[in-house]
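S.K.: The following comprises the amino acid sequence and a computationally predicted model.
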Amino acid sequence: MQSIARFSISALVTGFLVLLLSACGGGGPDYEGPPLTRLTPDAVVLAFGDSLTYGTGAARSAAYPAQLAERIGRRVVNAGVPGETSSEGRQRLPEWLQRSQPDLVLLCLGGNDMLRRQSAEVMRDNLAAMIAMIREHGAEVVLIAVPKLQAWSITPHPAYGGLGASLKVPVLETSLAEILADGALKADAIHPNARGYARLAEALHQLLRDAGAL
């Protein structure tokens, strides 16, 4: 009888922990990044960035935020501004946090800093400041790494992975680099086409599932 009682208590505890993890998010079995809280059906996702968020290179309806919204069944607000640097985005972000009241922010900035050969340290500081703003507003954040475009290679800028590790932020690190390395998935040297944005939306969908947000 005592062994049966111990088994019952153990089963109850295990069941409670499973339910708790399910409610709070958790992460897929192969996911090694920080977990995200599960998004409610009425959650708002803010996609904040430059032309890569706006959808330059494709119809507005084919931008990654629109394609992601279809996949996750939540509202995804497109707050992309072509040509914006991380410094400009840092100034613009508070207004959008107040306006959209997001539960989750997808942050994709830095490409124009690189194109204009601006300081990588300043870019990193701006991204870190925006992550802090988002968290102070009560939202979570996913960082989308923008690649360095060089004549001989397209690789994720190391600042994004470094920020993800130091600030415990999920990072979509290689997807944009892989998309922009494939001529069939891009409209020009620095922008995906509709198929490329679809690939980006699918990669984000997978990350959100793995991190426990869906």
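M.R.: Nice, I can see it.

S.K.: only C-alpha atoms for contact and neighbour calcs from this point on.
M.R.: Fine.

S.K.: how about the strands of this protein, start to end?
M.R.: When secondary structure is read from DSSP state E, the chain shows strands at 44-49, 75-80, 104-108, 140-144, 147-149, 154-156, 171-172.

S.K.: Chain neighbours aside, what residue packs nearest to S119?
M.R.: Of all residues beyond its chain neighbours, the one nearest S119 is D113 (7.3 Å), with distances taken as CA to CA, 6 or more residues apart in numbering.

S.K.: coming back round to it: I'd like the strands of the chain written out as CSV, with mean neighbour count added.
M.R.: Compiled in CSV, the strands of the chain are given as follows (neighbours: other CA atoms under 10 Å):
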stretch, mean neighbour count
strand 44-49, 24
strand 75-80, 20
strand 104-108, 24
strand 140-144, 22
strand 147-149, 20
strand 154-156, 20
strand 171-172, 24
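
S.K.: so L204 makes contact with V171?
M.R.: No. In terms of CA atoms under 8 Å, L204 does not count as a neighbour of V171; the distance is 9.7 Å.

S.K.: Against that first model, consider the following:
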Amino acid sequence: MARRFWITGLALAGAIGVGGLWARQRACRYEPLCHLVRLNLLGFTAFGGKPAPTAQIVLFGDSRAAAWPAPAGFAIANRGLPGLTSTQARFRYRWDVSPLKPTLVIVQVGVNDLTALGFGHAEERIMQTMVTNLGAIVNEARNDGSRVILATIFGRSPNDYERRDPETAQIQAAIEQVNRTIRAMAAPDVLIFDSAAMLADESGYVAERYQDDLLHINAAGYRILNEALGNLLAEQLRR
């Protein structure tokens, strides 16, 4: 009887320990971001409030955009802001991009909206809001006379432990659904840059050789993107 008690106790303790590690992993990943959003909701302190006078090409979006180096031979004003959601991007566009009067605007934003699905938020509402915001950003660019290069949202980079989490599959499915909508937004002045397809493995997640952490890619991933982006920029600027 005592042995059974101890075995049950050890099993319960193990389950609690695994659960605690999982909770700590998620908290360590998202808690700093939550504080950043609360303290600086629209990123008022970004870029010092003094944008460059003009820029022919602007890269705009979240941390994935912020970490994206310019392809060789191109000068790009980077207006990426870590933690940015599509709603924040929609309101920031007039401050960060419009004053630069760009010919081309590369937009990479949305993954921060969709990671919220892992916290039990309303899936359809979040995706619809995000698509609406992307449409508003495209319209802002059109009003400025800019052409848009709209990047699809590349998937996450989960390890084997995280792949077993049902929420990981839920978020990945949402990313794929939104990307179908993004691809359908193609127009003469809206070019689709399919970064998701360029980086994905057969499962749809970011291939391991391009992974940096759960949300970001490494230098090899950006090199792959820039090979295609450089060609696209050269073609567009020749116009």
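M.R.: Here it is on my side, so go on. None of these values were measured; they are calculated from a predicted model.

S.K.: Show me what the residue nearest to S119 of the first structure aligns to in the second structure.
M.R.: Aligning on TM-score structural alignment places D113 of the first structure opposite D113 in the second structure.

S.K.: and that match, how many neighbours?
M.R.: Residue crowding around D113 of the second structure was assessed by other CA atoms under 10 Å; the count is 20.

S.K.: any idea how far Y161 of the second structure is from it?
M.R.: Computed with CA to CA, to the nearest Å, the distance linking D113 of the second structure and Y161 of the second structure is 23 Å.

S.K.: for Q211 of the second structure, same thing?
M.R.: Here the criterion is CA to CA. By it, Q211 of the second structure lies 15 Å from Y161 of the second structure.

S.K.: For the two, indicate the residue with more neighbours.
M.R.: When neighbours are counted by other CA under 10 Å, Q211 comes out ahead of the other of Q211 of the second structure and Y161, with 21 against 8.

S.K.: List the residues that contact the residue nearest to S119 of the first structure.
M.R.: Contact criterion CA atoms under 8 Å, 6 or more residues apart in numbering gives T85, S86, S119, A120, M123 as the residues in contact with D113 of the first structure.

S.K.: What's the ChimeraX syntax to select whichever of those residues are buried?
M.R.: A single ChimeraX command suffices to select whichever of these are buried according to 16 or more other CA atoms under 10 Å:
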select :85,86,123
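
S.K.: can you redo the contacts of D113 of the first structure as JSON lines with distance to G55 of the first structure?
M.R.: JSON lines is the format used below for the contacts of D113 of the first structure (distance: CA to CA, whole Å):
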{"residue": "T85", "distance to G55 of the first structure": "16"}
{"residue": "S86", "distance to G55 of the first structure": "18"}
{"residue": "S119", "distance to G55 of the first structure": "25"}
{"residue": "A120", "distance to G55 of the first structure": "24"}
{"residue": "M123", "distance to G55 of the first structure": "22"}
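
S.K.: Just give me the closest of the contacts of D113 of the first structure to M133 of the first structure.
M.R.: Within the contacts of D113 of the first structure, proximity to M133 of the first structure (CA to CA) peaks at S86, which comes in at 13.6 Å.

S.K.: residue contacts, that closest one?
M.R.: Under the contact definition (CA under 8 Å, 6+ apart), the residues listed for S86 of the first structure are L109, G110, N112, D113, M123, N126, L127.

S.K.: any idea how far T14 of the first structure is from the most centrally placed residue in the first structure?
M.R.: Note on the first structure: the residue nearest the mean C-alpha position is V142, at 3.2 Å, using CA atoms, centre = their mean. Using CA to CA, one gets 30 Å for the distance from V142 of the first structure to T14 of the first structure.

S.K.: Next: Y197 of the first structure.
M.R.: 41 Å.

S.K.: Who has more neighbours out of the two?
M.R.: More neighbours sit around Y197 than around the other of Y197 of the first structure and T14, counting by other CA under 10 Å; the figures are 29 against 12.

S.K.: Report the contact partners of the counterpart of the more buried one in the second structure.
M.R.: Across the two structures, Y197 of the first structure finds its equivalent in Y222 of the second structure, going by TM-score structural alignment. Applying CA under 8 Å, 6+ apart, we find Y222 of the second structure in contact with W68, P69.

S.K.: ok, which stretches of the first structure are helices?
M.R.: Along the first structure, the stretches classed as helices by DSSP state H are 2-24, 51-54, 64-72, 86-100, 111-115, 120-136, 158-167, 175-180, 194-210.

S.K.: Can you say which of those is packed in most?
M.R.: Between those, the one whose residues have the most neighbours on average, counting mean count of other CA atoms under 10 Å, is helix 51-54 (a mean of 24).

S.K.: just checking, what packs against that helix?
M.R.: Helices and strands touching helix 51-54 of the first structure, as assessed by 3 or more CA pairs under 8 Å, 6 or more residues apart in numbering; DSSP states H and E, comprise strand 75-80.

S.K.: what about the strand it packs on, distance to the chain center?
M.R.: Centre-to-centre, strand 75-80 of the first structure and its host chain are 12 Å apart (CA atoms, centre = their mean, to the nearest Å).

S.K.: Could I get the buried residue list for the helix ranked longest in the second structure?
M.R.: Among the segments of the second structure that qualify as a helix by DSSP H, the longest is helix 2-39. Residues L33, L36, V37 are the ones in helix 2-39 of the second structure that count as buried (16+ other CA under 10 Å).
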